[in-house]
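Student: Got a sequence here, can you model it:
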Amino acid sequence: MPTSVLRGALAAAVALLTFATPAAADAAAERVPALVLSEPTGPHPVGTTSLHLIDESRPDPWVAEKTARELMVSLWYPARTAQGRRAPYTTAREAELLLKELLIKDLPADALSRARTNAFTDAPALGHDRGLPLVVLSPGFSAPRSSLTTLAEDLASKGYVVAGIDHTYESAGTAFPDGRITTCVACRSLDSPGFGKKATRGRAADVSFVLDQLLGPDPAWKGARLIDPSRIAMAGHSLGGASSAWTMLTDARVRAGINLDGGFHIPIPSKGLSRPFLLLGAVKSHKPGGQDPSWGRDWRRMTGWKRWLTVDGMDHPSFSDFPLIADRIGGGRLPGSRAVEITRTYVGAFVDLHLRKRPQPLLEGPSRRYPEVEFWNDSRRSGTVLETA
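Tutor: So this is what the prediction gives:
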């Protein structure tokens, strides 16, 4: 995806979250309540914790003087009890920086920092040794790991460990335990030649390092023994989704991947990608023949189980938590709760199929329950020939 498309993605987020008139903006800012995240649909309470990880084997790709790569990672997991302090959605400063990055001046930052989440900080984990599959989440460019919280909480409630990564200096704001706040240094390089390839490779390296820290002999999380290292998937939004395929090509531990509305910056090589992959995107950009040709190109090189789905009424930001924010200030084309439900349902079905071997009729064709979702992988169902993409 060229950098112009990345800028367009940011612009779409701004359009979704801005108001019709200055007067309406002022009025809405006064009355907008704190965000309330959709409740998880699984049977388990959700626990969460944060990890500060330092990779001394490589320098930071965006700040030359940083000789080590530092990351903040959130883990969500099934918990034994729903007790304790609810986890914050973001810090106050992270919320301010995110709204600034999106050029949103009239939404109070505490509408995000005071958001009601469904996970309890450091709650005891539920599970047995090597009993829980792992899903790694990578957010969109400039977005923090918190932007995929609704998806993470839902997967955790269904018995998954979920690792959400803040890709430092690519997020609008990342808070570290010592009080430091890093900002989106990479945003200054968005128009540089090869930016998308560099960012994709960097994200793959981040994911592999996080897996090393969770699965190695001295794991960074005390509950890491619960993770089954043979059942790992990666899902991402935008740049994070585009990075899922490259991560799978460079790290065999990732057994299945999901791209949520992200264009591919590095083509899948001619040898192909043989492991399962799901493409789930907005109609405008990612139907065959749409604005982003990279899906059609790489679809042909996916040689394993694959699906190509688009969702009518969802825009680029719709595959994150942003639609819930939009609902607080007037709403988007599709209600935020519906956008969240669709993303959760199809991602959950994919990982249940490929990490738990549970049959998923939902992924076999169109559903009456979700008429917004169109299948493009089978011309007999969609009436469209993929070769025109």
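Student: contacts, neighbours, all on C-alpha from now
Tutor: Will do.
Student: any residues touching stretch 60-67, and which ones?
Tutor: Where contact means C-alpha atoms under 8 Å, 6 or more residues apart in numbering, the residues beyond stretch 60-67 that reach it are Glu56, Arg58, Pro59, Ala68, Arg69, Glu70, Tyr169, Val185, Ala186, Gly202.
Student: this one as well, want them side by side:
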Amino acid sequence: MRLAALVLALVLAPLAGRAQPLADAPALSAPGAYAVGVRTLTFANPGQPDLLASDLANGKIARRDRVLPVTVWYPTAKPKAGAAVVRYMQPGTTPAAPPVFYRTGGAYPDAAPVSGQHFPLVVLSHGYRNWATSFADLAENLASKGYVVASIEHRDLEPKTLANPQLSFATTLITRVADQRFVIAELTRTAGEGPLRDVYDPDDIALVGYSMGGFGALTTLGAGLDPQGPLYKLAPFDLLKPFTTLDPDFAAGLPKGVKAMVALAPWGGAPPLRAWSAEGLAQVSVPTLLVVGDQDDVSGYDPGVAWLYANLAGADRRMLVYENARHNIALDGVTPAQAGDFKEIERHEEPVWRRDRILAINRHFITAFLDQNLKGDGAHGAYLAVPTPRAADGTWSLAPGASVGDRLAGPDDANTADYWPGFQRRWALGLRLLHAAPGSPPDAPR
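Tutor: Predicted coordinates:
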């Protein structure tokens, strides 16, 4: 059955303009059976703080409607021959600057969605100074498998364009959680109307965040910021108070339909700007997948994301670790035009890992995690049950001179029971996957 599904995916993938999966990609990384449509929705969150327009010296905080474009990928029917695929645009460095084309995608702009099946909804939140479509590889892949993926354009301010560059990060701190909660609420409210009417299920949601998006996701889903912590003091005039338990509306504002969280290299766990207390993190109760490089020098590993994993004690959580990877374990990577620019490579790539390999592994594990928690798919969830925390410790014995070619280990295959399911022999390497149930002590991060 696995072979049949893979063949179907390979046949249908070109119909959606998507690249065929790598020959060494793990089992669940291949695209699904649906072609993918894409469109942009726009929401406006009224009365949000605007630090740039504020008189901070006199404590006067200006407020305005915060406009949030949201790029949405969704299953669509087979397109007509010759249908144009999307051209992804990177926002300009200032609000007035025009967007810049950077990559051709595999989705079809404004195609009619498959309606009436109420697909699970995935809300995606990018990192600091990234943009909504910089995770298009994952978004298109999930949409092809029967998800609706809504990626928020947070419009982070470019520090070099500001008279006071510190206002860029301060603005991000006070908007990430508000943006996420507002967009989830709006998508929930409008599920029965507009161009995506009856396409997704507002009671079956996952929140996926990278870096500052991961910081937002943890707080959005219940980890109130520590009002005594060092991070709280960075935002002026108690503007972070709504995201702490000091605010009586914080717990009441938890999104009701979110059933799972994926936090990719989430920022905020490491000193000196640790955002939460251990008690605050323990309030998160949704199943959680953390993904991190053990050499992450932005979010930190230990202390950092491994500390988050240890203290998310109220959640069933897993942590996928890329050995010898730094912070860039989520982005789509540089374009060919950027390949000669080290600044772009340093911002988007990894010094050790292949980008296509990272993307394939992320698709595999995120698919398994979301299918298990949003679709109740135990067969795909079984790919999370690895026999050894460290991939290199798995064994797949063969007789002398024997070969298995490109065969994948299977979760129900007794001959590969001691090897990571979904991977080819010799190819499950450089990874760790840890698991802890709610209330139980976590596996050791190393």
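Student: TM-score, when you put one on top of the other?
Tutor: Overlay of the two chains. TM-score (TM-score structural alignment, normalised by the length of the first structure): 0.71; 318 aligned residues with a C-alpha RMSD of 3.6 Å.
Student: ok so, going back, what is the nearest of the contacts of stretch 60-67 of the first structure to Ile227 of the first structure?
Tutor: When the contacts of stretch 60-67 of the first structure are ranked by distance to Ile227 of the first structure (C-alpha to C-alpha), Glu70 comes first, at 22.9 Å.
Student: Ignoring the adjacent residues along the chain, who's closest to the counterpart of that closest one in the second structure?
Tutor: Glu70 of the first structure maps onto Val67 of the second structure when the alignment is built from TM-score structural alignment. Of all residues beyond its chain neighbours, the one nearest Val67 of the second structure is Ala44 (4.3 Å), with distances taken as C-alpha to C-alpha, 6 or more residues apart in numbering.
Student: Now list the buried members of the contacts of stretch 60-67 of the first structure.
Tutor: The neighbour count (16 or more other C-alpha atoms under 10 Å) marks Ala68, Arg69, Glu70, Tyr169, Val185, Ala186, Gly202 as buried among these.
Student: Filter the contacts of stretch 60-67 of the first structure down to the ones in helices?
Tutor: Among the contacts of stretch 60-67 of the first structure, the residues falling in helices (DSSP state H) are Gly202.
Student: Mind checking which of the contacts of stretch 60-67 of the first structure land in strands?
Tutor: Applying DSSP state E to these, the entries found in strands are Arg69, Glu70.
Student: Who are the contact partners of Ser168 of the second structure?
Tutor: Taking C-alpha under 8 Å, 6+ apart as the definition of contact, the neighbours of Ser168 of the second structure are Asp156, Leu157, Glu158, Pro159, Leu162.
Student: contacting residues around the match of Glu70 of the first structure?
Tutor: For Val67 of the second structure, the contacting residues are Thr42, Phe43, Ala44, Asn45, taking C-alpha under 8 Å, 6+ apart as the criterion.
Student: Tell me which residue of the first structure matches up with the first one.
Tutor: Aligned against the first structure by TM-score structural alignment, Thr42 of the second structure finds its counterpart in His52.
Student: secondary structure class for that match?
Tutor: Following DSSP: H, G, I helix; E, B strand; the rest coil, His52 of the first structure is assigned to strand.
Student: Let me know the distance separating it from Phe375 of the first structure.
Tutor: 40 Å (C-alpha to C-alpha, to the nearest Å).
Student: So these two - more neighbours on which side?
Tutor: Neighbours of His52 of the first structure and Phe375, each counted by other C-alpha atoms under 10 Å, are more numerous for Phe375; the result is 23 against 12.
Student: Can you find the partner of the more buried one in the second structure?
Tutor: When the structures are aligned by TM-score structural alignment, the residue of the second structure matched to Phe375 of the first structure is Leu433.
Student: So that match sits against Leu320, correct?
Tutor: Yes. Look at Leu433 of the second structure against Leu320 with C-alpha atoms under 8 Å: they come within range, at 4.5 Å.
Student: Asn118 of the first structure corresponds to which position in the second structure?
Tutor: The criterion is TM-score structural alignment: under it, Asn118 of the first structure has Gly106 as its aligned partner in the second structure.
Student: List the contacts of its match.
Tutor: Residues counted as contacts of Gly106 of the second structure (C-alpha under 8 Å, 6+ apart) are Ala16, Gly17, Arg18, Ala19, Val36, Val85, Val86, Glu140.
Student: The fourth one is in what secondary structure piece?
Tutor: Under the criterion of DSSP states H and E, Ala19 of the second structure resides outside all helices and strands.
Student: Tell me how many other residues crowd it.
Tutor: Neighbours of Ala19 of the second structure (other C-alpha under 10 Å): 14.
Student: same thing with Val86 of the second structure?
Tutor: Using other C-alpha under 10 Å as the criterion, Val86 of the second structure is surrounded by 18 other residues.
Student: how close does it sit to Arg103 of the second structure?
Tutor: The gap separating Val86 of the second structure from Arg103 of the second structure is 9 Å, by C-alpha to C-alpha.
Student: And Pro79 of the second structure, by the same measure?
Tutor: Using C-alpha to C-alpha, Pro79 of the second structure is found at 20 Å from Arg103 of the second structure.
Student: do Gly280 of the second structure as well
Tutor: The value you get for Gly280 of the second structure to Arg103 of the second structure, if C-alpha to C-alpha is used, is 40 Å.
Student: The two - which one has more neighbours?
Tutor: Here Gly280 of the second structure and Arg103 are compared on neighbour count by other C-alpha under 10 Å; more neighbours surround Gly280, at 21 against 17.
Student: Is that one in a helix, a strand, or coil?
Tutor: With three-state DSSP as the basis, Gly280 of the second structure sits in helix.
Student: Give me the nearest residue to the counterpart of Phe141 of the first structure in the second structure, chain neighbours excluded.
Tutor: With TM-score structural alignment as the matching criterion, the partner of Phe141 of the first structure in the second structure is Tyr128. Closest residue in space to Tyr128 of the second structure, ignoring its immediate chain neighbours: Met212 at 5.6 Å, by C-alpha to C-alpha, 6+ apart.
Student: Can you report how many residues lie near the aligned residue in the first structure for that neighbour?
Tutor: Aligning on TM-score structural alignment places Met212 of the second structure opposite Leu239 in the first structure. Applying other C-alpha under 10 Å, we find 28 residues neighbouring Leu239 of the first structure.
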